[in-house]
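**Q** How does the following fold in three dimensions:
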Amino acid sequence: MPIATNGTHIGSPVKTQTPVQEDDDDSRRELERPVDVKEDMRQMGQRQRVTMILNSSEFRDELDAIITDALKHGPHPASLISLQQISELLLPHTSRWTTVSSLSRAGGSVIVPINDIRGVDSTTYSKSERLLRCKLASLYRLIDLFGWSQGIYNHITARVNQEQEHFLINPFGMMYHEVTGSSLVKVDVAGNIVDPGSTTYGINRAGYTLHSAIHKARPDIKCIVHLHTPAVAAVSAMKCGLLPLSQDALFCGKISYHDYRGISIEDDVKKLLVEDLGPINKVMILRNHGFVACGETIEEAWKYAFNVINACEVQVRAAPIGLDQLYLPSSEQQKRIADVLQGNINEASDDKKWKIGELEYECLMRILDNAGFRTGYVYRQPLIRTIDKSATFKDVEVPPAASSATSFVDAGQTQTEP
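**A** Below you'll find the model as predicted:
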């Protein structure tokens, strides 16, 4: 009979091992334990690990170092930053940067609230300024979440009041996702700091030059957004400028252009900026640089910035086929389409008048609030319809007319009777 190399006979039946019976009492109890009890025990194990971390001397030392370092830097949103650092020690790390498609799930491991005006600060500012600070800080967060910010550079300014010519701007040294309502710096038209906010940072005076020149010459403008995303910078370098290829481009209306002259704060540069923008236009392309979007409200400036960036994205994607292959609507068509777009923006189906960008901005604020940003935004339109409980309702508001199933037959018989 053939013999295998391991010494067993080929063809002989193979002996299978029978499973060992679980006679251990602990194993049997584990198998018979209910699912909810197992889940409770699993959570107890997780809490034990958290307790071990909190009782760790290394963790306490690192926490003390964070708090001590925060206290040394004086008045600062230190509590929020310390909270962020502490949570990053305990929570799983996730990316802070999000794309437009994931805006509804915005945020990283911790979210710094936008409306952080509390205590003494709440009495320092008027109600209108508190709301303006929160709304402007929310715009900084939106631009960061859409991926349009570039570190600590680029700026958005908002006019606080018309009488004193005071403006709000981000502190130079903070990222866009760090900007809060209390951290914004209040300056006058010359760039002198009126209120430093809750941080120790100043402002970018060279960057503020563009804003101050426009604010001074155009009192109708309340907010200015200055950005230079890659797509906009690419279009700004094209001799053709921004073409009317899409509805986003047509919405912007007539666009101004300003030739690049470097970063300068000279008076002649300010004069050229104002002349190039003109008395009516609200969008200006800065050659080889970026763009400026202006608005009578923060919402309007946001809307123009949103459309400019989208229009430039379309043009950059369409440019490789050749500009001579692109279809451009006529001047009459452009004006007619722009008028329709501008008109439809201001009215909703509920007949409530909305200014440009307000309806979209309110939707975005709702997304941020649902994500935990605490914007402090005051909504004009409640999301859920409510019923006035003070009014009395009857079972039948308008009583139906008396009728029966045979009313038509009865009427016919009545007419035929002599």
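**Q** switch to C-alpha atoms for all contacts and neighbour counts from now on
**A** Will do.
**Q** which ones are touching the closest residue to residue 337 other than its chain neighbours?
**A** Closest residue in space to residue 337, ignoring its immediate chain neighbours: residue 250 at 7.0 Å, by C-alpha to C-alpha, 6 or more residues apart in numbering. Residues near residue 250 by C-alpha atoms under 8 Å, 6 or more residues apart in numbering: 244, 334, 337, 338.
**Q** tell me the secondary structure for residue 250?
**A** Secondary structure assignment for residue 250 (DSSP: H, G, I helix; E, B strand; the rest coil): helix.
**Q** Look up how far residue 64 lies from it.
**A** As defined by C-alpha to C-alpha, to the nearest Å, residue 250 lies at a distance of 56 Å from residue 64.
**Q** swap in residue 175?
**A** Going from residue 175 to residue 64 by C-alpha to C-alpha gives 25 Å.
**Q** And these two? Which one has more around it.
**A** Applying other C-alpha atoms under 10 Å to residue 175 and residue 64 shows that residue 175 carries more neighbours, namely 17 against 12.
**Q** next up, for comparison:
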Amino acid sequence: MRERVGGAEWEARCQLAALYRLIAYYRMTDLIDTHLTLRVPGEPDHFLINRYGVPFERMRASTLVKIDHEGRVVDALEPGAKVNVAGFVIHSAIHAARPDLDCVIHTHTAAGMAIAAQVEGLLPITQHALKFYGHLAYHQYEGIALDIAERARLVRDLGSHNAMILRNHGLLAGGADVACAFMEIYFLERACQAQVQALAGGRPLNLPSEEVCRHTAEQFQDEGEQEIAQLAWQAALELINDQREDYCS
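**A** Next up, the predicted model:
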């Protein structure tokens, strides 16, 4: 695979493989389900996704599958490589409608599903949650995402946001690159975990004022956040540095 793709695509493959492994490192996996995608540099109609059935902990650059927005396999190391149909439906919708989101992450964590099942959704009770105050979308559950027609509704509900809670399902986050998408899903996941634990405490919750909520959300939208995302991504990569030769193969 490395010999038949360009340098930019190979680097993208290495980054996405590393992202899969970091999602596993932070225990945001669901057996072989859920999916992470990355647009192929210079190929706006193609994106990379995992070969269905490969554990995230074992993801490699060469085993990622290149598909188009219609779900057709464009390039794969293994003949007949399959991808998750629901993954194609969800991710193709976002990639086609949002050229600003090169990387899209979808998870089914216990905390994410718990918040997705609560009527109130994500509450503004932690600093992590306030990152998404006024910047979080919601999409109603329609069953397993196998219907192509759902793509229009996913895009409509996401709007201009970079993060969305899929009701009764899980979490979705995107970013201009792998680093930004990773930061989005990490903060959203941590906010959900904190809310579950806070509610389990059985005590009244302290909610910041509307003014403080909006102010904090604006602070998170500062341009410096992109630099922080890059620093956080490099720090996270250090945690799996001993695996680089394997995931970048």
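**Q** Need the TM-score from the superposition.
**A** Once the chains are laid over each other, their TM-score by TM-score structural alignment, normalised by the length of the second structure reads 0.92; 247 aligned residues with a C-alpha RMSD of 2.0 Å.
**Q** Considering the contacts of residue 250 of the first structure, which are maintained in the second structure?
**A** Comparing these with the second structure on both residues aligned by TM-score structural alignment, their matches' C-alpha atoms under 8 Å, the contacts found in both are 244, 334, 337, 338.
**Q** quick one, what contacts the first one?
**A** Right, residue 244 of the first structure. 250, 328, 329, 334.
**Q** Name the helix or strand for the equivalent of it over in the second structure, please.
**A** In the second structure, the residue paired with residue 244 of the first structure according to TM-score structural alignment is residue 124. Remark: residue 124 of the second structure resides in no helix or strand, with elements defined by DSSP states H and E.
**Q** Would you mind measuring from residue 124 of the second structure to residue 140 of the second structure?
**A** According to C-alpha to C-alpha, residue 124 of the second structure and residue 140 of the second structure sit 21 Å apart.
**Q** Repeat that for residue 151 of the second structure.
**A** Look at residue 151 of the second structure and residue 140 of the second structure: by C-alpha to C-alpha, they are 12 Å apart.
**Q** which SS class is the spatially most central residue of the second structure?
**A** Most central in the second structure under C-alpha atoms, centre = their mean is residue 105, positioned 1.6 Å from the mean C-alpha point. Classification of residue 105 of the second structure by three-state DSSP places it in strand.
**Q** Just list the residues touching the counterpart of it in the first structure, thanks.
**A** Under the alignment (TM-score structural alignment), residue 105 of the second structure maps onto residue 225 of the first structure. For residue 225 of the first structure, the contact set (C-alpha under 8 Å, 6+ apart) comprises 155, 156, 157, 292, 293, 294, 301, 302, 305.
**Q** hang on, the earlier thing: Serialize the contacts of residue 250 of the first structure to a markdown table and add fields for secondary structure.
**A** Converted to a markdown table, the contacts of residue 250 of the first structure look like this (three-state DSSP):
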| residue | secondary structure |
| --- | --- |
| 244 | coil |
| 334 | helix |
| 337 | helix |
| 338 | helix |
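**Q** quick one, strands of the first structure?
**A** Here the first structure has its strands, by DSSP state E, at 155-161, 166-169, 185-188, 193-195, 223-227, 256-258, 283-286, 290-295.
**Q** neighbour count winner among residue 151 and residue 140 of the second structure?
**A** residue 151 (21 against 14).
**Q** Map the more buried one across to the first structure for me.
**A** With TM-score structural alignment as the criterion, residue 151 of the second structure lines up with residue 270 in the first structure.
**Q** Once you drop chain neighbours, what's closest to its match?
**A** residue 213 is the one closest to residue 270 of the first structure (C-alpha to C-alpha, 6+ apart), at 5.5 Å.
**Q** can you point me to the longest helix in the second structure?
**A** Determined from DSSP state H, the single longest helix within the second structure is helix 178-200.
**Q** Can you spell out which helices and strands pack onto it?
**A** Counting contacts by 3 or more C-alpha pairs under 8 Å, 6 or more residues apart in numbering; DSSP states H and E, helix 178-200 of the second structure packs against helix 7-25, strand 103-107, helix 110-116, helix 127-130, strand 170-175, helix 224-239.
**Q** residues in the first structure aligned with the fifth one?
**A** Counting by TM-score structural alignment, strand 170-175 of the second structure falls onto residues 290-295 of the first structure.
**Q** mean deviation (superposed) between that stretch and the second structure, please.
**A** Once the two are superposed, stretch 290-295 of the first structure sits an average of 0.6 Å from its aligned residues in the second structure (mean C-alpha distance after the TM-score superposition for the first structure).
**Q** Other residues contacting that stretch?
**A** Where contact means C-alpha under 8 Å, 6+ apart, the residues beyond stretch 290-295 of the first structure that reach it are 221-229, 232-233, 236, 282-286, 300-302, 304-305.
**Q** now that stretch, how far from the chain's geometric center?
**A** 18 Å (C-alpha atoms, centre = their mean, to the nearest Å).
**Q** do the same with stretch 247-258 of the first structure
**A** Computed by C-alpha atoms, centre = their mean, the chain-centroid distance of stretch 247-258 of the first structure equals 23 Å.
**Q** Then stretch 410-418 of the first structure?
**A** That offset, for stretch 410-418 of the first structure, works out to 73 Å (C-alpha atoms, centre = their mean).
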